[in-house]
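# Sharing a model prediction with you, sequence too.
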Amino acid sequence: MLSILACGSLFFPGLFYGLRKVLKSTFTHWNDADVVAVSERLVSSVHASLATVSGLVVVNTCQNVMTDRHWLVDSFVLFGAPYMLYDISAMYLTHYHQHRLGTSAAHQNHSLQTVKAFLRKERLLVLHHMALLLVFMPIVLFFRRGLGDFFIACFWMTEFSTPFVSLGKILIQFGLENSKLHWINGVMVLASFFTCRILLFPYMYWRYGRQFDIPLHSVPFHLPLHCNVGNLSILAPQVYWFILLVKKARRLYLRKGNAQGPKTE
């Protein structure tokens, strides 16, 4: 258990450090903010890819959604736990270097003020990471009595949209926000987010109902209240973030249409 935790503690910060070195030497015209931001997003994509693949493996293995076990579940929870603390640190570094780009803040050092500004800006993501670390991880490892590997793996598959979100931010950073690739990636962001972060919940209820011969609309009434409340508490921010993504996509589409203007003969 400790060895797996140690591997995760070394892997994610080590990958971040290595990517910063490579990007800094490869793209010599980039500033520190660019290097840190791209490195953070690449590591985030790696973690998301590992989580998605692990989730697919477990979901396709578990026939009984309640009792079937897979060794990947506890192992990946331990391996991925350090990522939560690492990612908060990496997000803070991105915020810090971007803040220093301003003329008046060019020589500003780390301070309580910059930490507070970061927490105000990224409060939802920080809360999300800490909840996974302090609530989700102990439940998975110690309190679920070996039940529900299938459902935990389903939650991992919500990370499928993360690489597309990261790629979109990287394309903007390269000045390619008006490119066809950015448009295609935006469609993939919306499709993957809606499929793996919203439709995933009725899929889990459907799999449970199919196993116990319960109609989908009746499944919530056959589950303990805390299961429904827990699912709702996870689903709610996903719906909120999806609405933000749709609004952003609509603004970009309208801005692009206005920039092109009406055609004249």
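Noted; the coordinates are in hand.
# From here on, just use CA atoms for contacts and neighbour counts.
Noted.
# pretty sure Leu56 contacts Glu159?
No - taking Cα atoms under 8 Å as the contact criterion, Leu56 and Glu159 are not neighbours in contact, 11.3 Å apart.
# quick one, which of those two is more surrounded?
Using other Cα atoms under 10 Å, the more surrounded residue of Leu56 and Glu159 is Glu159, with 24 against 15.
# show me the contacts for that one.
By Cα atoms under 8 Å, 6 or more residues apart in numbering, the contact set of Glu159 is 48-49, 51-52, 196.
# ok, now with 6 Å
48, 52 (Cα atoms under 6 Å, 6 or more residues apart in numbering).
# Which secondary structure state does it sit in?
Remark: Glu159 carries the secondary structure label helix [criterion: DSSP: H, G, I helix; E, B strand; the rest coil].
# Also Gln108?
coil.
# Give me the spatial nearest neighbour of it, chain neighbours excluded.
Distances taken as Cα to Cα, 6 or more residues apart in numbering place Arg100 nearest to Gln108, at 6.5 Å, with adjacent residues excluded.
# neighbours around that neighbour, how many?
So Arg100, with other Cα under 10 Å, has 17 neighbours.
# now do the one 4 residues further on
When neighbours are defined as other Cα under 10 Å, Ser104 has 9 of them.
# Pull up the gap between it and Val239, please.
Counting by Cα to Cα, to the nearest Å, the gap from Ser104 to Val239 is 38 Å.
# Also Phe27?
Relative to Val239, and taking Cα to Cα, Phe27 is found at 37 Å.
# what about the two, which has more around it?
Val239 (15 against 11).
# Pull up the gap between that one and Phe201, please.
When Cα to Cα is the yardstick, Val239 and Phe201 sit 11 Å from each other.
# dump the residue contacts of Gly14.
Counting by Cα under 6 Å, 6+ apart, Gly14 touches no other residue.
# likewise the one 10 residues further on?
Shown in contact with Lys24 (Cα under 6 Å, 6+ apart): no residues.
# I'd like the distance from stretch 181-194 to the chain centre, please.
Put simply, stretch 181-194 sits 15 Å off its chain's centre (Cα atoms, centre = their mean, to the nearest Å).
# Tell me the helices and strands packed up against the host helix or strand of Thr94.
Of the helices and strands defined by DSSP states H and E, Thr94 is found in helix 71-99. In this structure, helix 71-99 makes packing contacts with helix 2-26, helix 32-61, judged by 3 or more Cα pairs under 6 Å, 6 or more residues apart in numbering; DSSP states H and E.
# what about versus this one:
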Amino acid sequence: MELTFTKARHHRTLMCALVACNVGALVIAINLVIGLNPEDRISVKRGAVLTALGLVYFVTLFELFNVAALFTGAGARFRHKYRLSCGEVLDISNKLVSAVQAAFSCATGAIVCAWSCTRDFMRSSHFMSEAYAWFGAAYFFYDIWSMYMVYVHMTTNIDYFKTKLRRPSKSEASLSSGDAVVTKRPSFFTYCRHEPVILMHHLFIGGFGFLFIIYLRGGLGDCAFGFVYLMELSTPLVSLRGVLSRLGLKRSRAYVVNGLAMLLAFLACRVLALPYACLLYSRAVGLPYFDALKSLPTGCKISIGILLLPQLYWFYLMSVGAVKVFLRKSDKPPAGDRTSDKSAAQFSELSAGDADKRS
């Protein structure tokens, strides 16, 4: 009884520490930029602090969701009700963090578009564009680690969070609950080979996308970047789809309704947003649409292609999955559905941008 009480108190202390770190990182980040004028630039020193705070924020948020699900009574009842494994809990936590990041990104995009797109399309900028580029870049590198942890616990019997706070004995290191032999922990490079598209997407957005917004765009405005931020509007729906799937609610009305809303949001924000931004550019320079596209620097055209082509691919996968849901004639899904479900599940891990798990 005393041991149980000590563990409960330790877990409450851990949750309080995670909450303090998480809220503190966000508050400090907001205080760093809230006093700036709209067209101020973010210095490298200020930006580096924002990136560090972003890393603390997203990591502690992920850990907070996991501790709440794995170490509390309410979390235990939730896991028991839906029969969730440790890996499935981590996967749900990853999707929840993706949804939070998407909300921040959309708020940034709305502010940037409201300011820059209503002024000079080519030159007007808002500090939020650079500020969130610094803060949000940390998310994509955190998410690579987070998705790797999900992959480890979904493919092995290692119960990481049960042994996280103490050193396991030799017998526990070789056996999991139920005397099942623990599968060898896959390496990070094994994960990279398993999820190359998502990994490259995260590296591109978190690396090249960050550099373009901060340095490579020169004196150009950030109206177009506002639309890139707004591409994340579909991510909460994608995350909810993944969570409902993990909870075994794929036959529910909520899953169907969310799927339709996800398709519409994805079409508007991921597929049509960049072409619309190009339309605004063509109007700003006074050229026909395709002539305006031709006038763009080669690097811009390549970047648009890298951003847009994966969205078209993922939208195709989602559309195929939606058609199968509506055409399914029996409660038992055909064997072929498993492949498309797996592909769509890989998409739902994006965040973007997944930008895809999690775009």
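Yes, it's here. In this text, all values refer to a predicted model and were calculated from it rather than measured experimentally.
# coming back round to it: of the helices and strands packed on helix 71-99 of structure 1, which approaches Phe143 of structure 1 most closely?
Judged by Cα to Cα, the one of the helices and strands packed on helix 71-99 of structure 1 that comes nearest to Phe143 of structure 1 is helix 2-26, at 18.7 Å.
# roughly how far out does the closest one sit from the chain middle?
Between the centre of helix 2-26 of structure 1 and the centre of its chain there are 18 Å (Cα atoms, centre = their mean).
# quick one: it to helix 71-99, angle?
Direction vectors for helix 2-26 of structure 1 and helix 71-99, defined by axes from the mean of the first three to the mean of the last three Cα atoms, to 10 degrees, enclose an angle of 40 degrees.
# With distance to Ala81 of structure 1 added, can I get the helices and strands packed on helix 71-99 of structure 1 in JSON lines?
Formatted as JSON lines, the entries for those read as follows, by distance: least, Cα to Cα, whole Å:
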{"stretch": "helix 2-26", "distance to Ala81 of structure 1": "7"}
{"stretch": "helix 32-61", "distance to Ala81 of structure 1": "11"}
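# Need the winner for burial among the ones you listed.
With neighbours defined by mean count of other Cα atoms under 10 Å, none of these is more surrounded on average than helix 32-61, at a mean of 20.
# Onto which residues of structure 2 does it map?
Counting by TM-score structural alignment, helix 32-61 of structure 1 lines up with residues 86-115 of structure 2.
# quick one: the matching stretch to structure 1 mean distance?
Once superposed with structure 1, the aligned residues differ from stretch 86-115 of structure 2 by a mean of 0.8 Å; criterion: mean Cα distance after the TM-score superposition for structure 1.
# Pro236 of structure 2 is in what secondary structure piece?
Secondary structure assigned from DSSP H and E places Pro236 of structure 2 in helix 235-246.
# The residue lying closest to Val23 of structure 2 once chain neighbours are set aside and Leu263 of structure 2: what is the separation?
For Val23 of structure 2, ignoring the flanking residues on the chain, the nearest one in space by Cα to Cα, 6+ apart is Tyr57 at 7.6 Å. As defined by Cα to Cα, Tyr57 of structure 2 lies at a distance of 30 Å from Leu263 of structure 2.
# now do Thr339 of structure 2
Here Thr339 of structure 2 is placed at a distance of 19 Å from Leu263 of structure 2 (Cα to Cα).
# out of the two, which sits in the busier spot?
Taking other Cα under 10 Å, Thr339 of structure 2 and Leu263 do not tie; Leu263 has more neighbours (19 against 11).
# ok now do that one, which residues does it touch?
With the criterion set at Cα under 6 Å, 6+ apart, Leu263 of structure 2 makes contact with nothing.
# next one: the one 10 residues further on
With contacts defined as Cα under 6 Å, 6+ apart, Ala273 of structure 2 has no neighbours.
# residues of the longest helix seen in structure 1 that come out buried?
The longest helix of structure 1 (DSSP state H) is helix 225-260. Of the residues in helix 225-260 of structure 1, those buried by neighbour count under the rule 16 or more other Cα atoms under 10 Å are 234-235, 238, 242, 245, 249.
# Could you single out the nearest of these to Ser39 of structure 1?
Set against Ser39 of structure 1, the nearest of the buried residues of helix 225-260 of structure 1 by Cα to Cα is Leu245 (22.6 Å).
# Quick check: Ile30 of structure 2 vs Val49 of structure 2, distance?
12 Å.
# so what corresponds to Gln108 of structure 1 in structure 2?
Under the alignment by TM-score structural alignment, Gln108 of structure 1 pairs with Thr183 in structure 2.
# ah, wrong one, I meant Gly230 of structure 1
When structure 2 is aligned by TM-score structural alignment, the residue opposite Gly230 of structure 1 is Ser303.
# and if you look at Leu119 of structure 1?
Using TM-score structural alignment, Leu119 of structure 1 lines up with Cys192 in structure 2.
# Now name the helix or strand holding that match.
helix 188-194.
# What residues sit buried inside that helix?
Residues of helix 188-194 of structure 2 classed as buried: Tyr191 (neighbour count, 16+ other Cα under 10 Å).
# now stretch 130-142 of structure 1: which residue numbers in structure 2?
Counting by TM-score structural alignment, stretch 130-142 of structure 1 pairs with residues 203-215 of structure 2.
# Need the distance between the two termini of that stretch.
Stretch 203-215 of structure 2: ends 17 Å apart by Cα to Cα.
# Over which residues of structure 2 does stretch 88-97 of structure 1 lie when aligned?
So stretch 88-97 of structure 1 is aligned with residues 144-153, judged by TM-score structural alignment.
# Report the distance from that stretch to the chain centre.
Here stretch 144-153 of structure 2 is found 13 Å from its chain centre; the criterion is Cα atoms, centre = their mean.
# repeat for stretch 213-222 of structure 2
For stretch 213-222 of structure 2, the distance between its averaged C-alpha position and the chain's averaged C-alpha position is 24 Å (Cα atoms, centre = their mean).
# Kindly report the same for stretch 283-294 of structure 2.
The gap between the average C-alpha position of stretch 283-294 of structure 2 and the chain average comes to 33 Å, counting by Cα atoms, centre = their mean.
# How about stretch 171-191 of structure 1?
Taking the mean of its C-alpha atoms, stretch 171-191 of structure 1 sits 18 Å from the chain's own mean (Cα atoms, centre = their mean).
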